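Undergrad: Sequence unavailable; structure follows:
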């Protein structure tokens, strides 16, 4: 077997269908089939923490699984009944959870538009970082995000990476100004992936 074939086989074995083998799988009911012929060419980076600014709990997973106790914190009254999901969630320690098969449509983008196309849920993969807009992210999260981007682009026609703030400007502001786009850009250099304009100058 040639070195190239060995590399391709190693990349393919990272996946079991649309599920990443090295992620903790926790299937969410908040998903559906993508439109026929959808070209999944966009990664959307988000940030989330529940309650906002509190880390390490299971509230984010509970939200994506429709199991959040709405009375457990005053903030939850603002999002009571919300049904959302993301394909992936990266904890502060760099652990990755997967909630939706990458070939399915997760509910992470909402009203959105990017690279000349609306309804970004149709043809994107959503990655949530445990964090809060304006607060720095951890080195372990960047390392996992980079590894995840690499794994995704091996099995999907990924061409773009953007933040929620870029696909829904004025409505969303995550991952926020503290996210180090230059760090991600440096890792992806030579990959052909396109980041939002000027993000390399945001830090």
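TA: Happy to help now that I have it. Source: prediction; values computed, not measured. Numbers count the residues shown, from 1 in each chain.
Undergrad: contacts, neighbours, all on C-alpha from now
TA: Will do.
Undergrad: Could you name the specific helix or strand carrying residue 152?
TA: Assigned by DSSP states H and E, residue 152 falls within helix 139-155.
Undergrad: who touches residue 87 in this structure?
TA: Counting by CA atoms under 8 Å, 6 or more residues apart in numbering, residue 87 touches 98, 99, 100, 101, 102, 106, 125, 126, 127.
Undergrad: Going C-terminal from the helix holding residue 152, what's the next secondary structure element?
TA: Downstream of helix 139-155 (by DSSP H and E), the next one is strand 160-163.
Undergrad: Show me where this structure has its strands.
TA: 15-16, 19-20, 24-25, 31-33, 42-48, 88-90, 96-98, 104-106, 113-114, 117-118, 124-130, 160-163 (DSSP state E).
Undergrad: Need those in a markdown table (columns: mean neighbour count and distance to residue 81).
TA: Putting those into a markdown table (neighbours: other CA atoms under 10 Å; distance: least, CA to CA, whole Å) gives the following:
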| stretch | mean neighbour count | distance to residue 81 |
| --- | --- | --- |
| strand 15-16 | 13 | 32 |
| strand 19-20 | 20 | 27 |
| strand 24-25 | 16 | 23 |
| strand 31-33 | 15 | 16 |
| strand 42-48 | 24 | 17 |
| strand 88-90 | 27 | 20 |
| strand 96-98 | 23 | 22 |
| strand 104-106 | 24 | 17 |
| strand 113-114 | 16 | 25 |
| strand 117-118 | 12 | 25 |
| strand 124-130 | 27 | 20 |
| strand 160-163 | 22 | 25 |
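Undergrad: also this one, for the comparison:
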């Protein structure tokens, strides 16, 4: 881990964030119709496994395709899913990266943004460990804002195209939910950008 580095020293190299723990998922593919320079959307999600419980290995196990269906009754319905996000930000701010930002993670599913479907093709997906109705932590907001700022400078087509999973798949998804404070997040981004 490189937490002792200042934020300005963190970087993205070949799609990997230097601050994150690297934990490569098999659940990704190459962006066939989209080069890294064409990545134009950041999608914010939430996840907890089991639902409403934090900590433990289960989110990583799911994204790595090794979730034990016997570890919890609810896992029998999901253990065979082939899903991933680019990053997970845990409650303490620890970041795990599963897929290079240059590659396509399988986080959005059936989705559409501004009339453009298949959001996985052109987006980056960040999971916050949490639920729709439990407040996120200070550390999560700080780390999300820092990562977002770096992503925006690396993948400049993202610019202001930042949305929740609920907005690109409104019939299916509700995350990051009402507990996510969009104003706080945007204020932190403005501070990092030097905007008053």
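TA: It's in. Quick caveat, the model's predicted, so the values are computed rather than measured.
Undergrad: For the two chains, what TM-score is obtained?
TA: Comparison of the two superposed chains (TM-score structural alignment, normalised by the length of structure 2) gives a TM-score of 0.88, and 181 aligned residues with a CA RMSD of 1.4 Å.
Undergrad: follow-up on the earlier one: would JSON lines of the contacts of residue 87 of structure 1 with distance to residue 34 of structure 1 be doable?
TA: What follows is the contacts of residue 87 of structure 1, written out as JSON lines (distance: CA to CA, whole Å):
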{"residue": "98", "distance to residue 34 of structure 1": "17"}
{"residue": "99", "distance to residue 34 of structure 1": "16"}
{"residue": "100", "distance to residue 34 of structure 1": "12"}
{"residue": "101", "distance to residue 34 of structure 1": "11"}
{"residue": "102", "distance to residue 34 of structure 1": "10"}
{"residue": "106", "distance to residue 34 of structure 1": "9"}
{"residue": "125", "distance to residue 34 of structure 1": "11"}
{"residue": "126", "distance to residue 34 of structure 1": "14"}
{"residue": "127", "distance to residue 34 of structure 1": "17"}
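Undergrad: Next, count neighbours for residue 59 of structure 1.
TA: 18 (other CA atoms under 10 Å).
Undergrad: What is the helix holding residue 152 of structure 1 packed up against?
TA: Of the remaining helices and strands, those touching helix 139-155 of structure 1 by 3 or more CA pairs under 8 Å, 6 or more residues apart in numbering; DSSP states H and E are helix 3-12, strand 88-90, helix 181-188.
Undergrad: middle-most residue in structure 2, spatially?
TA: Note on structure 2: the residue nearest the mean C-alpha position is residue 126, at 0.7 Å, using CA atoms, centre = their mean.
Undergrad: circling back: buried stuff in the helix holding residue 152 of structure 1?
TA: For helix 139-155 of structure 1, burial by neighbour count (16 or more other CA atoms under 10 Å) applies to 141, 142, 144, 145, 146, 148, 149, 150, 151, 152, 153.
Undergrad: Give me the mean deviation of it from structure 2.
TA: Taken over the aligned residues, the distance from helix 139-155 of structure 1 to structure 2 averages 0.5 Å (mean CA distance after the TM-score superposition for structure 1).
Undergrad: who's in contact with that helix?
TA: Residues contacting helix 139-155 of structure 1 (CA under 8 Å, 6+ apart): 11-12, 14, 43, 90-96, 129, 158, 183-184, 187-188.
Undergrad: Swap in 6 Å and give it another go.
TA: For helix 139-155 of structure 1, contacts defined as CA atoms under 6 Å, 6 or more residues apart in numbering pick out 93, 94.
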